[in-house]
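Student: What follows is a predicted structure for the sequence shown.
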Amino acid sequence: MSTSLQAVREIVTASSSGQAALLQVLLAVQDSSPENYVSEEAVNEIAHLLGVSRSRVYSTASFYSVISLKPRGRHIVRVCINAPCENAGKQAVLIALEQELGVSLGGTTADGRFTLEGVSCLGACYMSPAIKIDNRLYGDLTPEAAVAIIRSYGEEDTIEHTA
């Protein structure tokens, strides 16, 4: 279920006017989507409401790694794949995450709870290897610590759904 067109209209209306608002709008639309993405219908509506071409909306959305044009999980797990994290043991952390989640880099768990993504840099070289889950940064990771973090998110989801 993607963001409704009414929600897209409300986001565009509340944002700054004109083309400068495009990135702000894309991020807000994605944040309002239960599947963490900007749907094709939303792209069309954004282009129409901002008076820009669809290709401008697509090119902006595809340029930023934080924006997705395909459905993703409830929690986005971003793994830094740059040299400092690589040298600090990123590969072992990534393998542990892939095994725990049952997906490869770029995949989404069958239950739709997690998407595992690789990113060029998290800006956390001082604490590599690092991952970012949603908006929370974790560093100085071991494979065991990364798995424990993922499991804690699973427990939080269970608590939220039963409350």
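Tutor: Everything's here; your move. Numbers count the residues shown, from 1 in each chain.
Student: Only C-alpha atoms from now on, for both contacts and neighbour counts.
Tutor: Fine.
Student: And the one helix or strand Glu45 maps to, what does it pack against?
Tutor: Glu45 belongs to helix 40-50 when assigned by DSSP states H and E. For helix 40-50, the packing partners by 3 or more CA pairs under 8 Å, 6 or more residues apart in numbering; DSSP states H and E come out as helix 5-14, helix 22-32, helix 54-63.
Student: Output these in CSV, with distance to Ala96 and mean neighbour count appended to each entry.
Tutor: Output for the helices and strands packed on helix 40-50, formatted as CSV (distance: least, CA to CA, whole Å; neighbours: other CA atoms under 10 Å):
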stretch, distance to Ala96, mean neighbour count
helix 5-14, 38, 16
helix 22-32, 28, 20
helix 54-63, 28, 15
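Student: got another, please set it beside the one above:
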Amino acid sequence: MPVWQCKILRHSNHAPPHWVMMFTIVTLLCVMSPGAPLLAQGLDSDEAIDTIVGSDVKTEQTQAKANAERIVAAISNTRENAERVRKTFNLNEIDIVFVPDIDEEKTPIDDALTDYENEISVLRESIEGSALFYHAVNSRSIMLRDIIAMEYGEDNKVTIFIKGYSDGSY
């Protein structure tokens, strides 16, 4: 501290206002408090995920051959569905449908997956950017790379088609 300031403070009868001292103390306590982040609610809890998703999330399994037409139609609508994902904030129901036999034999689904590869990547990015869809998928331990299509249905219902089994295997 420069000498001239010391002389002024020494000769001054005025102490800093109490609110300045209190502000300084509170600021120091907040900065030095290690427990502050611990008070936040994490996204790992089931309650937090249920609050974000707010919809019934159901899982089922289907055969590629039996539902090829439906899955191909969903794949062909991938670009529109990726845009809708960004605009969707609530749903009544999310169905996650596992398609384990997708690579076992050649089906029209394989051609659609190849033709719409870029659009499917955009859909995955849209799902990753949406708290609603991301936590619905993540709560079932589904990797984004396994999502092959999405279908919007009536009554605010969405079906997400997943490559593989519900345990994550192919």
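Tutor: Nice, I can see it. Source: prediction; values computed, not measured.
Student: Now the TM-score, please.
Tutor: Superposed pair, TM-score by TM-score structural alignment, normalised by the length of the first structure: 0.27. Supporting alignment: 70 aligned residues with a CA RMSD of 5.0 Å.
Student: tilt between the helix holding Glu45 of the first structure and helix 54-63?
Tutor: 120 degrees (axes from the mean of the first three to the mean of the last three CA atoms, to 10 degrees).
Student: Going by neighbour count, list what's buried in helix 40-50 of the first structure.
Tutor: Buried residues in helix 40-50 of the first structure, defined by neighbour count with 16 or more other CA atoms under 10 Å: Ala42, Val43, Asn44, Glu45, Ile46, Ala47, Leu50.
Student: which residues touch the fourth one?
Tutor: Counting by CA atoms under 8 Å, 6 or more residues apart in numbering, Glu45 of the first structure makes contact with Leu5, Val8, Arg9.
Student: and which of those is nearest to Arg56 of the first structure?
Tutor: Nearest to Arg56 of the first structure among the contacts of Glu45 of the first structure, counting by CA to CA, is Val8 at 16.9 Å.
Student: Quote the end-to-end distance of stretch 10-22 of the second structure.
Tutor: Distance between the two ends of stretch 10-22 of the second structure: 22 Å, counting by CA to CA, to the nearest Å.
Student: thinking again about what came up before, tell me what angle the helix holding Glu45 of the first structure forms with helix 5-14.
Tutor: Orientation of helix 40-50 of the first structure against helix 5-14 (the same axes, to 10 degrees) gives an angle of 30 degrees.
Student: Helix 22-32 and helix 40-50 of the first structure, what's the angle between them?
Tutor: On the basis of the same axes, to 10 degrees, helix 40-50 of the first structure is oriented at 140 degrees to helix 22-32.
Student: Please name whichever of the helices and strands packed on helix 40-50 of the first structure is nearest to Glu144 of the first structure.
Tutor: Among those, the nearest to Glu144 of the first structure by CA to CA is helix 22-32 (29.9 Å).
Student: quick one: the nearest residue to Leu137 of the first structure once chain neighbours are set aside and Leu26 of the first structure, what's the gap?
Tutor: Nearest residue to Leu137 of the first structure, sequence neighbours excluded (CA to CA, 6 or more residues apart in numbering): Ile131, at 6.1 Å. Per CA to CA, Ile131 of the first structure is found 23 Å from Leu26 of the first structure.
Student: Also Leu49 of the first structure?
Tutor: Taken as CA to CA, the span from Leu49 of the first structure to Leu26 of the first structure is 12 Å.
Student: Any chance of JSON lines for the buried residues of helix 40-50 of the first structure, columns distance to Gln91 of the first structure?
Tutor: Shown next, in JSON lines, are the buried residues of helix 40-50 of the first structure (distance: CA to CA, whole Å):
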{"residue": "Ala42", "distance to Gln91 of the first structure": "36"}
{"residue": "Val43", "distance to Gln91 of the first structure": "35"}
{"residue": "Asn44", "distance to Gln91 of the first structure": "39"}
{"residue": "Glu45", "distance to Gln91 of the first structure": "40"}
{"residue": "Ile46", "distance to Gln91 of the first structure": "39"}
{"residue": "Ala47", "distance to Gln91 of the first structure": "40"}
{"residue": "Leu50", "distance to Gln91 of the first structure": "42"}
